[in-house]
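> whatever this is, show me its structure:
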Amino acid sequence: MTPARPGPHPAVTVVGIGADGWPGLTDPARAALAEAEILIGGPRQLELLPPGCAGERVAWPSPLRPAVPRLLAAHAGRRIAVLASGDPMFYGIGRALAEERGAALRVLPHPSSVSYAAGRLGWPLEDVEVVTLVGRPAARLAAALHEGRRLLVLSADATTPAQVAALLRDRGFGPSRLRVLEQLGGDRERTAPPVTADDWAPDRPPGDPLNIVAVECRRAPDALRLGAVPGLPDAAYEHDGQLTKRHIRAATLATLAPAPGELLWDIGGGSGSIAVEWLRTHPSCRAVTVERDPERAARILRNAERLGVPGLRIVTGAAPAALAGLPAPDAVFIGGGLTAPGLLDACWAALPPGGRLVANTVTLESEALLAGARRRHGGELVRLAVAHAVPVGGFTGWRQAMPVTQWSAHKTADTLPGADR
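Here you go, the predicted structure:
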């Protein structure tokens, strides 16, 4: 029996290419580029191709992402090859193309700079955290800083290593050791001698723009220790007293139960601590905090950047009016403004089935609202109390903090209006 012949390749092929250029490509990758009628890539990547690749060369415009559907549509029906750095599906253009084309996409990866770096350093890749600063703020690196961790930082350009060193010093990780690896896999490959962030010279000239920064994290002895779970020290936050305190915060995040990719509404942000620690649980988590006071909103932004989650979206305005137009949340936390007319009902209505709502209060008036919500929607009503040991003369006694009443509920299909009809 004659075996079935494979079908034709999709009209769009993505070819990963490294610093070694054409010589480092496989035969299938070379064939795809040679046969393409349209060659799309960055100027540096297109220059790596020999004259034998005769297709029309199209450089990506800036910004890149909005141009993807337009370029594909403009050249529809022709054989298109897209050049990408290293592995196209690892922080590369492959993601945007897959979102447009789905399975109708052929991907021919090349070893990524991360794979090269791990090999050069002798670091098992499964033990390394990768942080990209390409098109992203350097502040997001702060969330990955933990004693003893190894990081590989994907650089945006030649200035990124100095930015990394400065951030490490500012966040109390000045003793961390850095190595800059340039042009990995190419004939101009170079690994700079290791240096600590504290010893990084301010006048050090920038190196090659095609680089990756390896970081071995070391925390300074006097630096505040920030763990990987909710309940960061209160001292980690800039605040004016409007702060969900550490132990209540940890209990609140446990009840909210963040999961990868989920979106939180944090109503009455205060210092932003609930939204910040929601985001720190996983890089794909998202959060919007709503705060009516502009000064506090600015403070939330500073806390988010310092603690490594600069992607926190801040809406300055009073809820519930400020909630209009926000994407539907997976969870809602109400830490302030419970007595605003219609707020609790608006938040409950915004939740899809499976969504969670958690509200905290210390006042009797708001507590009555939460008791009414429990009667209507079910859920759990608890009182959280924390006491701290303090000096009492020559002895030690307990000082009780104000107890917090917390209502939490999951929204199910049975709780939707008309569900029993």
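> contacts and neighbour counts: CA atoms only from here.
Will do.
> host element of residue 45?
When secondary structure is defined by DSSP states H and E, residue 45 falls within helix 43-46.
> which strands or helices does that helix pack on?
If contacts are counted by 3 or more CA pairs under 8 Å, 6 or more residues apart in numbering; DSSP states H and E, helix 43-46 sits against strand 56-59, strand 80-85.
> point to the residue nearest the middle of this protein.
Here the mean C-alpha position of the chain is nearest to the C-alpha of residue 283 (CA atoms, centre = their mean), at a distance of 3.7 Å.
> now that residue: how far from residue 309?
The span separating residue 283 from residue 309 equals 9 Å under the rule CA to CA, to the nearest Å.
> got the contact list for the nearest residue to the residue nearest to the centre of the chain once chain neighbours are set aside?
The spatial neighbour of residue 283 that comes closest, neighbours along the chain excluded (CA to CA, 6 or more residues apart in numbering), is residue 260 at 7.6 Å. Residues near residue 260 by CA atoms under 8 Å, 6 or more residues apart in numbering: 282-285.
> which of these are buried?
Of the members of the contacts of residue 260, the ones counted as buried by neighbours, 16 or more other CA atoms under 10 Å, are 282-283, 285.
> which of those sits closest to residue 130?
Within these, proximity to residue 130 (CA to CA) peaks at residue 283, which comes in at 11.2 Å.
> number of residues surrounding residue 296?
A total of 21 residues lie near residue 296 under the criterion other CA atoms under 10 Å.
> which parts of the protein are helices?
Defined through DSSP state H, the helices belonging to the chain, from first to last, are 27-35, 43-46, 67-74, 94-101, 113-121, 160-170, 246-256, 273-280, 294-306, 343-350, 364-377.
> which strands and helices sit next to the longest one?
Under the contact criterion of 3+ CA pairs under 8 Å, 6+ apart, helix 364-377 touches strand 380-384, strand 404-410.
> please generate a structure for the following sequence too, so the two can be compared:
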Amino acid sequence: MAEAPWITIVGLGEDGPQGLSLASRTALESAKIVMGSKRHLDLLPDLKVKTVEWPVPFADGIGLLRGLTGRQVVVLASGDPFWFGAGSTIAREFTDHEWCALPAPSTFSHAAARMGWALDQTTCLGLHAAPLSRLRPHLAPTARVIVLLRDGDAVHELAAYLKDLGFGDSKLTVLEALGGPRERVTPATVGALNDGFCHPVCVAVEVAGQGEAMPKASGLPDHFFASDGVMTKRPIRALTLSALAPRPGEQLWDIGGGSGSIAIEWLLSHPTCKAITVEPRGDRAANIRANALALGTDRLDVIEGSAPAALEGLPAPNAIFVGGGLSEALLSTLEAAVPTGTRMVANAVTLETEALLTAWQARKGGDLMRIETAHAAPLGQRRGWKAAYPLVQWSGVL
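Below you'll find the predicted structure:
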């Protein structure tokens, strides 16, 4: 017979005890200890059991909770604990039989109800502990976004961010303490905001303006990436990403990151995708981090070092892109080190690396493709084709 869970995660709304379900009330009545932030504990002032304030940063509370093993603990969380809440962290740190959860309506549900928005057609982001740039891929005229923010100052930071990107015509609705006695809903614009907004706060954004939306197809225009000139250009990048074929939840190794464009677009393909970029030059590694942050993919893991040595100990990949540092030693190391079935794409520009991929394809199979592109450019008083260096691409399964 399975052990009964000793941790109960209770979703709590701003109306405090009034909004609790019967199951949540029962859990609180039978608890030996209640853990939560000061704000959550203050919403339940009449608790008759021992209370423990969850510390800041949040991760420090996991050790405290682990020290209470077996003592019937209720952990208080905001609304739905598994929508940008504490639930996923606790579930990751404890086994399934140790915890259960009793959710309440999320802030997103409350906000959508106030706005009259279809929640399934609205982007919902928790940015209380994340950079505002995670908004970037979602900014397009007519888009609707609900954003959780850390405090009132962050509302003004959000407005400034939208204005800087050319979305200064966006309509904002600031929603504070939804569902409780302090609830306040304030319509505003990017250019006209009141002061004095208080936590907990979220903002409903109706995006408008002349800012440039990020295309959803592979191959972002090159100007989205800051670069010292070393990067996989848009047409080649589109073909490379097509060959890499990202799928939800997959891990990419991007070897020879350059500007990070391949890894960043891999991450943009799906929110659960993961990527590691290996780049030997410190200045380029710093540039990759800046590009990833600006384009909403700050989860990109950038490793400063040279392959294959820098690959040791990394999580196993589902796909590999070799954009720099191509050698026979690297190819042999990758073939020996990664799981069978790993997809790989390698691009070569020089005669030496082209010969390497030609020989590799002869031995290992896969597809070998020569890509030649040319762009119209001035030629005297007329125009002609200016060719880029031809590129050879090998793609296959190791």
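> which of the helices and strands packed on helix 43-46 of structure 1 sits most buried?
The highest mean neighbour count among the helices and strands packed on helix 43-46 of structure 1, using mean count of other CA atoms under 10 Å, belongs to strand 80-85: a mean of 25.
> what range in structure 2 does that strand sit on?
Following TM-score structural alignment, the partner segment of strand 80-85 of structure 1 in structure 2 covers residues 73-78.
> ok, average deviation of the matching stretch from structure 1?
Once fitted to structure 1, stretch 73-78 of structure 2 is off its aligned match by 0.9 Å on average (mean CA distance after the TM-score superposition for structure 1).
> okay, strands next: where are they in the stretch 151-300 of structure 2?
Using DSSP state E, counting those that start in this stretch, the strands of the stretch 151-300 of structure 2 run over 171-176, 184-189, 201-206, 251-255, 274-279.
> where does the fourth one end up in structure 1?
The aligned range for strand 251-255 of structure 2 in structure 1 is 263-267, by TM-score structural alignment.
> residues making contact with the matching stretch?
272, 274-275, 278, 285-291, 319, 328-337.
> which residue in structure 1 lines up with residue 135 of structure 2?
Alignment of residue 135 of structure 2 against structure 1 is given by TM-score structural alignment, with residue 141 as its counterpart.
> burial count for its match?
Residue 141 of structure 1 sits with 24 neighbouring residues when counted by other CA under 10 Å.
> okay if I get the strands of the stretch 151-300 of structure 2 as a markdown table plus mean neighbour count and distance to residue 26 of structure 2?
As requested, the strands of the stretch 151-300 of structure 2 are exported to a markdown table (neighbours: other CA atoms under 10 Å; distance: least, CA to CA, whole Å):
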| stretch | mean neighbour count | distance to residue 26 of structure 2 |
| --- | --- | --- |
| strand 171-176 | 23 | 29 |
| strand 184-189 | 15 | 31 |
| strand 201-206 | 25 | 29 |
| strand 251-255 | 26 | 43 |
| strand 274-279 | 25 | 40 |
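> for these, which one sits closest to residue 359 of structure 2?
Counting by CA to CA, residue 359 of structure 2 lies closest to strand 251-255 out of those; the figure is 20.4 Å.
> mean deviation of the closest one from structure 1?
Here the mean offset of strand 251-255 of structure 2 against structure 1 after fitting is 1.2 Å, by mean CA distance after the TM-score superposition for structure 1.
> centre of the chain to that strand, how far?
16 Å (CA atoms, centre = their mean, to the nearest Å).
> that one vs helix 234-244, what angle?
Strand 251-255 of structure 2 and helix 234-244 meet at an angle of 140 degrees, taking axes from the mean of the first three to the mean of the last three CA atoms, to 10 degrees as the criterion.
> on that earlier part again, distance from the helix holding residue 45 of structure 1 to structure 2 after superposition?
After superposition onto structure 2, helix 43-46 of structure 1 sits on average 0.9 Å from its aligned residues (mean CA distance after the TM-score superposition for structure 1).
> which residues does the residue nearest to residue 111 of structure 1 when sequence neighbours are not counted contact?
Excluding its sequence neighbours, the residue lying closest to residue 111 of structure 1 (CA to CA, 6+ apart) is residue 86, at 5.3 Å. Applying CA under 8 Å, 6+ apart to residue 86 of structure 1 gives the contacts 16-18, 109-113.
> in strands, which of those residues appear?
Helix and strand membership here follows DSSP state E; of those, those in strands are 16-17.
> same list, the contacts of residue 86 of structure 1, but as CSV with distance to residue 360 of structure 1 and neighbour count please.
Formatted as CSV, the entries for the contacts of residue 86 of structure 1 read as follows, by distance: CA to CA, whole Å; neighbours: other CA atoms under 10 Å:
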residue, distance to residue 360 of structure 1, neighbour count
16, 51, 26
17, 53, 27
18, 53, 26
109, 50, 22
110, 51, 20
111, 50, 16
112, 47, 21
113, 47, 25
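> in a markdown table: the contacts of residue 86 of structure 1, plus distance to residue 38 of structure 1.
Putting the contacts of residue 86 of structure 1 into a markdown table (distance: CA to CA, whole Å) gives the following:
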| residue | distance to residue 38 of structure 1 |
| --- | --- |
| 16 | 16 |
| 17 | 17 |
| 18 | 20 |
| 109 | 19 |
| 110 | 20 |
| 111 | 24 |
| 112 | 24 |
| 113 | 26 |
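> and of the contacts of residue 86 of structure 1, the nearest to residue 217 of structure 1?
Ranking the contacts of residue 86 of structure 1 by separation from residue 217 of structure 1, with CA to CA as the measure, puts residue 113 on top at 20.2 Å.
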